[in-house]
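Compute the structure for the input listed below.
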Amino acid sequence: MPALNKLGQGGFSIGLELPLDNDWSSSGRQANAASSRVAGEPDLQRHAELARLADRLGFRALWLRDVPLYDPSFGDAAQVFEVFTYLGYLAGITDNILLGTAAVVLPLREPVLTLKSAASVDQLSGGRLLLGVASGDRPVEYPVFGRDFDQRGAAFREQVAMLRDWGDTHLPPGIRLLPQPAAPLSLLVAGLAQQSPAWIGEQMDGWLAYPGMPEDHARRSAQWRTVSGGGKPYVSFIHLDLDADADMPLQRFRFGGRTGRKGLIAELQAMRAAGVQHIGLQLRQNRRPLAETMQEIAEYVLPQFDTACIRQGIA
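Presented below is the predicted three-dimensional model:
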């Protein structure tokens, strides 16, 4: 699983969660209100430019969520684009950065087409796909797709089995699904997907854990090592507002915090000590321009954890 191996190189790595827009900051909310976008819909005018910048600066992965429908009660359109279509686009405009889903809602999707889409992205990206999967948590979506919300756990298990045998037990004799992945796809799960911890630990290659403080991750990562047998990556995310004052101490808010780069380094070191192997930074609450923030992280933070990171184009 080359993509999974690359994610864990060096023991700890840092990525970014899309969309690359600070639309949850106060200025971003004002811009949203003055536009024709719905609440929670990011401004995607610079999405390609910023994805290329993340690749050049040496961030390890870009993570995409799978949100098929906009639900005003959630108020979050995620990165808007259909996840596999967008992955294919990102594969074409980047060279090195891993492309991860956090996570594809398997029970809503036609299983055979999910396999074909995932294999297509993996081949077109040169083996950079990290396929995060989930059972979904938005009940309104299931009737629209003609799916049973209460049966999503069973549907999830069935689709994981298809991903593992590449549909061989579900296709008519002599029929093949192309393209076939060059190597088994890396499967990571968000949460428990209506399954037991033991099943998740046995079947999945990694865990996408919900955001939390270091002490939360120490407890969760220990549980993950117990059920998975160790050696499988534990991944999580932080909502970050990186202040221009490098010495600003960490001020926590839900799912993350506001801090200067020294506080960010200390928090990431604590995360690493707690057993986290990869952190995806979510910058939607960031008050500063994202390109400026990404460059600062690449120059001062990435080298603290990854001495081999590629840091081209740093201002």
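
When you work out contacts or count neighbours from here on, use the C-alpha atoms and nothing else.
Noted.

residues touching the residue nearest the centre of the chain, list them.
Per C-alpha atoms, centre = their mean, the C-alpha nearest to the average position across the chain is that of residue 63, at 3.1 Å. Taking C-alpha atoms under 8 Å, 6 or more residues apart in numbering, we find residue 63 in contact with 15-18, 99-102, 280.

Does it lie in a helix or a strand, and which?
For residue 63, the element it lies in under DSSP states H and E is strand 61-64.

what about that strand, distance to the chain center?
Centroid displacement of strand 61-64 relative to its chain, using C-alpha atoms, centre = their mean, to the nearest Å, is 5 Å.

other SSEs contacting the following helix or strand past that strand?
Using DSSP H and E, the helix or strand that follows strand 61-64 towards the C-terminus is helix 83-93. Applying 3 or more C-alpha pairs under 8 Å, 6 or more residues apart in numbering; DSSP states H and E, one finds that helix 83-93 contacts helix 47-57, strand 98-101, helix 111-124.

so which of these gets nearest residue 288?
Set against residue 288 and scored by C-alpha to C-alpha, the helices and strands packed on helix 83-93 come closest in helix 47-57, at 14.1 Å.

What are the buried residues along that closest one?
For helix 47-57, the neighbour count (16 or more other C-alpha atoms under 10 Å) marks 47, 50-57 as buried.

Next, the second sequence, to be compared with the first:
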Amino acid sequence: MVTPLARLLYGGFSIGLEAPLDNDWTSCGEQARRLSGRLPGEPDLQRHAELAQLADRLGFRALWVRDVPLYDPAFGDAAQVFEVFAYLGYLSGITRDILLGAAAVVLPIREALLTLKSASSVQRLSGDRLLLGVASGDRPVEYPLFGRDFEGRGQAFRQQVETLKDGGRSRLPDGLELLPRPPSPLPLLVAGLAQQTPAWIGAHMDGCLAYPGAPADHQRRVAAWRAVAGDKPYASFIHLDLAEDRSEPLQRFHFGARTGRDALIEELTTLKAIGVDHIGLQFRCNQRPLDETLHEIAECVLPHFHLQSPED
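Predicted coordinates for the structure are as follows:
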């Protein structure tokens, strides 16, 4: 069986999506949010299943979801709202091929064995499609509410990683085993440094989930990652507003850009050339209907980068 990481890397570069599949950060989206009574930063999820299935059919390589346990108005972002493992399990049942990524599970506020069981369950139920992004968390308000120490999150992260890596054997007495066994080792991709040294991260993690940035940012980060992790995958994200005019030049904004598809292809080609292995596109700033946008990218952008899956 081809592992999730091998599928992510097949062809040398791949393109995925980041949930929620919504364009609620536009002026029209904000107006709709107010009319519906949703909280600031709370996406409209009426079409999430339909759009996830469309992304699967169109050939996007991965669908990433975030782990935001509690809504904090100070951050103004509720992510995709659903509990991360419950949502990944649901998505595994309504899609067939697309990889399912967590970007990223906040390990120190969770119970290690239950995290392992949840991740192993999603891995088995999805047919080995889980990419488990992990992090130490950056929202101090959550830690006391879960009875965890914010200052000690670095050590807790290391202990959780050990449990995930050894299938819980270091935590279980003789005679006990945690089921289900995942069909392949859980691939761990780290967001940030998780309070660890770069050397530790490079040795213990299977991939990197980097913050969005311009190519120059990624060039520096890729070099730093390769120095400690070799050829392990480097992935990041772009907040994208895809213009109708294919020739509209790229205009950067925080974490992303507005651009026509020609400049988008050029940007992705540059990222591939400097060593980025995967880009997830996020559409909350996108002005156009999402199904229209997904079709254009699938028909006119993906063929420049995606080979057929090794399983096809």
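
TM-score them against each other, please.
Taking TM-score structural alignment, normalised by the length of the second structure as the basis, the two superposed chains have a TM-score of 0.98; 309 aligned residues with a C-alpha RMSD of 1.0 Å.

Neighbour count for the contacts of residue 63 of the first structure - can I get that in CSV?
Shown next, in CSV, are the contacts of residue 63 of the first structure (neighbours: other C-alpha atoms under 10 Å):
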residue, neighbour count
15, 25
16, 23
17, 24
18, 23
99, 25
100, 27
101, 27
102, 23
280, 23
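
thinking again about what came up before, mind putting the buried residues of helix 47-57 of the first structure in CSV, distance to residue 261 of the first structure included?
Shown next, in CSV, are the buried residues of helix 47-57 of the first structure (distance: C-alpha to C-alpha, whole Å):
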residue, distance to residue 261 of the first structure
47, 24
50, 20
51, 21
52, 22
53, 19
54, 17
55, 20
56, 20
57, 16
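
Which of those residues sits closest to residue 220 of the first structure?
Closest to residue 220 of the first structure, out of all of these and judged by C-alpha to C-alpha, is residue 54, at 28.8 Å.

what does the closest one align to in the second structure?
Aligned by TM-score structural alignment, residue 54 of the first structure pairs with residue 55 of the second structure.

Can you give me the distance of its match to residue 46 of the second structure?
Going from residue 55 of the second structure to residue 46 of the second structure by C-alpha to C-alpha, to the nearest Å gives 16 Å.

With residue 237 of the second structure instead?
24 Å.

Which one's more surrounded, these two?
Set residue 237 of the second structure next to residue 46 and count neighbours by other C-alpha atoms under 10 Å: residue 237 wins out with 22 against 10.

Just send the contacts of residue 63 of the first structure back as JSON lines, with distance to residue 257 of the first structure too.
As requested, these are exported to JSON lines (distance: C-alpha to C-alpha, whole Å):
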{"residue": "15", "distance to residue 257 of the first structure": "17"}
{"residue": "16", "distance to residue 257 of the first structure": "15"}
{"residue": "17", "distance to residue 257 of the first structure": "15"}
{"residue": "18", "distance to residue 257 of the first structure": "18"}
{"residue": "99", "distance to residue 257 of the first structure": "25"}
{"residue": "100", "distance to residue 257 of the first structure": "23"}
{"residue": "101", "distance to residue 257 of the first structure": "23"}
{"residue": "102", "distance to residue 257 of the first structure": "21"}
{"residue": "280", "distance to residue 257 of the first structure": "14"}
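
Tell me which of those residues persist in the second structure.
Among the contacts of residue 63 of the first structure, the ones whose aligned partners also touch in the second structure (both residues aligned by TM-score structural alignment, their matches' C-alpha atoms under 8 Å) are 15-18, 99-102, 280.

ok, the residues you listed vs residue 37 of the first structure, which is closest?
residue 18 (17.2 Å).

contacting residues for the closest one?
62-65, 78-79, 282.

now do 10 Å
Taking C-alpha atoms under 10 Å, 6 or more residues apart in numbering as the criterion, residue 18 of the first structure is in contact with 42, 47, 51, 62-65, 78-80, 101-102, 280-284.

Ok, residue 112 of the second structure next?
The contact partners of residue 112 of the second structure, taken as C-alpha under 10 Å, 6+ apart, are 118, 156-157, 159-164, 168, 171.

Residue 275 of the second structure too?
Shown in contact with residue 275 of the second structure (C-alpha under 10 Å, 6+ apart): 12-13, 218-219, 221-223, 226, 231, 233-235.

From one end of stretch 76-90 of the second structure to the other, what's the distance?
This stretch, stretch 76-90 of the second structure, spans 25 Å end to end (C-alpha to C-alpha).

about what we covered before: what count of nearby residues applies to the spatially closest residue to the match of residue 54 of the first structure that is not a sequence neighbour?
Residue nearest to residue 55 of the second structure in three dimensions, not counting chain neighbours: residue 294, with 7.1 Å by C-alpha to C-alpha, 6 or more residues apart in numbering. Number of residues near residue 294 of the second structure (other C-alpha under 10 Å) recorded here: 20.

Would you agree residue 294 of the second structure is in contact with residue 54?
Yes - counting by C-alpha atoms under 10 Å, residue 294 of the second structure does reach residue 54; the two are 8.2 Å apart.
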